[in-house]
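In: Sharing a model prediction with you, sequence too.
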Amino acid sequence: MATALTPQSAERYAPRVAATPVLTIAAHGVTDVGQRRDHNEDAFLVDPALGLYVVADGMGGHAGGGTASRLAVETIQESIRAARDGAPEVFEGANGVEDSRLPDLLRDAVEAACARIFKTAQDAPELAGMGTTVTAALIDGRVAFVAHVGDSRCYLLREGRIYQVSEDHSLVNEQLKAGTISADEAKHSRFKNIITRSVGFEAQVQVDLMGLELEDGDGLVICCDGLSNLVDDDEILQIVDECPIDASPARLVELANDRGGDDNITVIVIRAGREPILAG
């Protein structure tokens, strides 16, 4: 049984492989405290049995950030598992993006996490104000659904190109869309860590949902801003394309640390293929 992971320093786990009717999915995740933080407030999940992959980047004083991210990952996993056990036919990969009920289940899971985190903070004053980003992918057959809140990211890698699937819920992104700052100014803005939406800060949250039809050779990368603030999209693409599935997350973390590692760093790399995907 997969578990939520919240290590204090880099931990590497053997890639886990799950067969689907059409594609084989391999995934590997790493988290690292970084170079400037004394504890890790990120959490991530790789659960091939559920086809569920989650990154959460917590925030809040004292132990709040770590508590929020852990609760988010645990609650989403519990919710999806309960939904599968109650209606296994929904998870049989027979439905496409338009017809699947999985997006509703994934949104419900994130909303349940939001309510749980908020209530926990209400019951424990020392955790007041805690919250977390959530970027979660649920893969069924050759379809992937992504739920997103905050500024962690999901990328699609396809045929030598990289696409950001999620949209950052951040002040800087709002400024970019309004045209008040340039892309270069955004990269160096002192406001780049301010997010406009989080899980658990309030009792309810609006969840973005995206659906993808996966193709042979596709990759997904889910990461927190501790990676994306320091490693460019094209560099993510190059490393994931060149490195084995069990080595690329650690190499991305290493590169972010080489550039200062000013935040916790968490990344999951997922590959889809018709043939088994082997580690290096």
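Out: Yes, it's here.
In: Could you use CA atoms for every contact and neighbour count after this?
Out: Noted.
In: Tell me the buried residues in stretch 198-217?
Out: Judged by neighbour count (16 or more other Cα atoms under 10 Å), stretch 198-217 contains these buried residues: 198-202, 204-205, 207-209, 211, 214-217.
In: Same check on stretch 126-141?
Out: 127-141.
In: What is the nearest of the residues you listed to Glu235?
Out: Ranked by distance to Glu235 (Cα to Cα), those are led by Thr135 at 20.5 Å.
In: and the nearest residue to that closest one once chain neighbours are set aside, what does it touch?
Out: Nearest non-adjacent residue to Thr135, counting by Cα to Cα, 6 or more residues apart in numbering: His148, 4.5 Å away. Going by Cα atoms under 8 Å, 6 or more residues apart in numbering, His148 touches 133-136, 166, 207-209.
In: would His148 count as being in a strand?
Out: Yes - under DSSP: H, G, I helix; E, B strand; the rest coil, His148 falls within a strand.
In: and the most far-flung residue of the chain relative to its centre, which of the three is it?
Out: Most distant residue from the mean C-alpha position of the chain: Thr180, 28.5 Å away (Cα atoms, centre = their mean). Using three-state DSSP, the structure places Thr180 in coil.
In: now it: how far from Arg197?
Out: To Arg197, Thr180 is 20 Å away according to Cα to Cα, to the nearest Å.
In: From Ala109, how far out is the residue nearest the centre of the chain?
Out: With distances taken as Cα atoms, centre = their mean, the residue of the chain nearest its centroid is Val55 (3.1 Å). Counting by Cα to Cα, the gap from Val55 to Ala109 is 14 Å.
In: can you give me the strands for the stretch 151-280 of the chain?
Out: In the stretch 151-280 of the chain, the strands defined using DSSP state E, counting those that start in this stretch lie at 153-158, 161-164, 208-213, 219-223, 265-273.
In: among those, which is nearest Ala26?
Out: Closest approach to Ala26 among the strands of the stretch 151-280 of the chain (Cα to Cα): strand 265-273, 5.3 Å.
In: Show residues contacting the closest one.
Out: Here strand 265-273 makes contact (Cα under 8 Å, 6+ apart) with 23-34, 42-44, 46, 53, 55, 214-227, 240, 245, 248-249, 252-253, 256, 277.
In: Presented hereafter is structure B, for comparison with structure A:
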Amino acid sequence: MIDSTAFLTDVGKVRSHNEDNGGIFVSPVGTLVVVADGMGGHSAGDIASKIATEVLESEWNKMSPPLKAIDAETFLLDSFKRANEAIITYAQQHPECEGMGTTAIAAVCTEEYTAIAHVGDSRAYVYNGIKISQQTEDHSLVAELVRSGQITEEEAEHHPRKNVVLRALGTDPDVSIDVFILQSDLINVLIICSDGLSNKLKASEVQAEIERGVKLSEVAESLIAQANDRGGEDNITIALVRFNEEISESL
């Protein structure tokens, strides 16, 4: 049972405008969570992330119950591909937006399962009531260097090319999309965020905030405030979904 949700995005302390987008969209089918981190500078990044969010929401509104896990995977893959095509088409029609793109992560949350798809370095974490664990692998240069053993995780923290993303919507007609299924009864809180948050806070710090026992909206506000306190160089976006009533939202 989905108990509560929260979504919050912030421009940060340095950027002049917010290129992040997303939202939480509830329907009879379930709950769709989207976080998109645009790139391309000027107004292009926020256009790309807005297109991705709007395509996902539009496709979601067409779905009707019941939706099996395999159907949710298909929905996510198809919607990501449509969003990718829409961003590429827009850029072709608007030369000033050439080269724009966006990371994208989306989750279809139901009582039985949670389907997650992602492209880029926005992340999904799961808190199971005991510990938090990262569920996605970053599609970034430094993550690939860490996986191949060329640099350590500590070196990745301050790598000069930390912001280089290897996959994004809008940059390649044949984008590769990761998609997987989790059991919802093993999730206490699902956390989805842009790298503006994950670059500033450790997973253990996110867990500590969740375990304070406050409303999810307060958790989101506190985490974004902490990211801003540590520099806030990037836009910051977080979405939270609590799957049970273990921690009361009446607190």
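Out: Right, received. Where do you want to start? Everything numeric in this text was worked out from a predicted model, so none of it was measured.
In: Please give the element, helix or strand, for the residue nearest to the centre of structure 1.
Out: Of the helices and strands defined by DSSP states H and E, Val55 of structure 1 is found in strand 52-59.
In: just Asp108 of structure 1 next, same as before
Out: helix 102-123.
In: Buried residues of that helix, list them for me.
Out: Residues of helix 102-123 of structure 1 classed as buried: 102-103, 105-121 (neighbour count, 16+ other Cα under 10 Å).
In: and it, how far from structure 2 on average?
Out: Helix 102-123 of structure 1, aligned to structure 2 and superposed, deviates on average by 0.5 Å (mean Cα distance after the TM-score superposition for structure 1).
In: burial measure for Arg181 of structure 1, as a count.
Out: Actually, residue 181 of structure 1 is Ile. It isn't Arg. Number of residues near Ile181 of structure 1 (other Cα atoms under 10 Å) recorded here: 16.
In: Need the counterpart of it in structure 2.
Out: Using TM-score structural alignment, the equivalent of Ile181 of structure 1 in structure 2 is Ile151.
In: now swap in Val54 of structure 1 and tell me
Out: Here Val54 of structure 1 is matched to Val34 in structure 2, going by TM-score structural alignment.
In: contacting residues around its match?
Out: 22-24, 53, 56, 104-107, 239.
In: that older thread, so where is the helix holding Asp108 of structure 1 in structure 2?
Out: Using TM-score structural alignment, helix 102-123 of structure 1 corresponds to residues 72-93 of structure 2.
In: can you list contacts of that stretch?
Out: Residues outside stretch 72-93 of structure 2 that contact it (Cα under 8 Å, 6+ apart): 48, 51-52, 55-56, 59, 97-101, 106, 108, 115-117, 169-173, 175, 177, 179-181.
In: just the helices in the stretch 151-251 of structure 2 please.
Out: For the stretch 151-251 of structure 2, applying DSSP state H, counting those that start in this stretch gives helices covering 153-157, 195-198, 203-210, 216-229.
In: The shortest one corresponds to what range in structure 1?
Out: Residues 225-228 of structure 1 are where helix 195-198 of structure 2 lands when matched by TM-score structural alignment.
In: likewise the last one?
Out: On the basis of TM-score structural alignment, helix 216-229 of structure 2 is assigned to residues 245-258 in structure 1.
In: So which bits of that stretch are buried?
Out: Buried residues in stretch 245-258 of structure 1, defined by neighbour count with 16+ other Cα under 10 Å: 245-257.
In: Closest to Pro88 of structure 1 out of those residues?
Out: Ile245 (29.0 Å).
In: OK, contacts around the nearest residue to that closest one once chain neighbours are set aside?
Out: Nearest non-adjacent residue to Ile245 of structure 1, counting by Cα to Cα, 6+ apart: Ala279, 5.6 Å away. Counting by Cα under 8 Å, 6+ apart, Ala279 of structure 1 makes contact with 15, 244-247.
In: Would you convert those residues into JSON lines that also reports distance to Glu159 of structure 1?
Out: Conversion of the contacts of Ala279 of structure 1 to JSON lines gives the following (distance: Cα to Cα, whole Å):
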{"residue": "Pro15", "distance to Glu159 of structure 1": "23"}
{"residue": "Pro244", "distance to Glu159 of structure 1": "17"}
{"residue": "Ile245", "distance to Glu159 of structure 1": "17"}
{"residue": "Asp246", "distance to Glu159 of structure 1": "20"}
{"residue": "Ala247", "distance to Glu159 of structure 1": "20"}
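In: Return the member of the residues you listed nearest to Ala83 of structure 1.
Out: Distance to Ala83 of structure 1, by Cα to Cα, is smallest for Pro15 among the contacts of Ala279 of structure 1, at 25.2 Å.
In: any idea how far Gly196 of structure 2 is from the match of Ile181 of structure 1?
Out: Separation of Ile151 of structure 2 from Gly196 of structure 2 (Cα to Cα) stands at 22 Å.
In: Lovely, talk soon.
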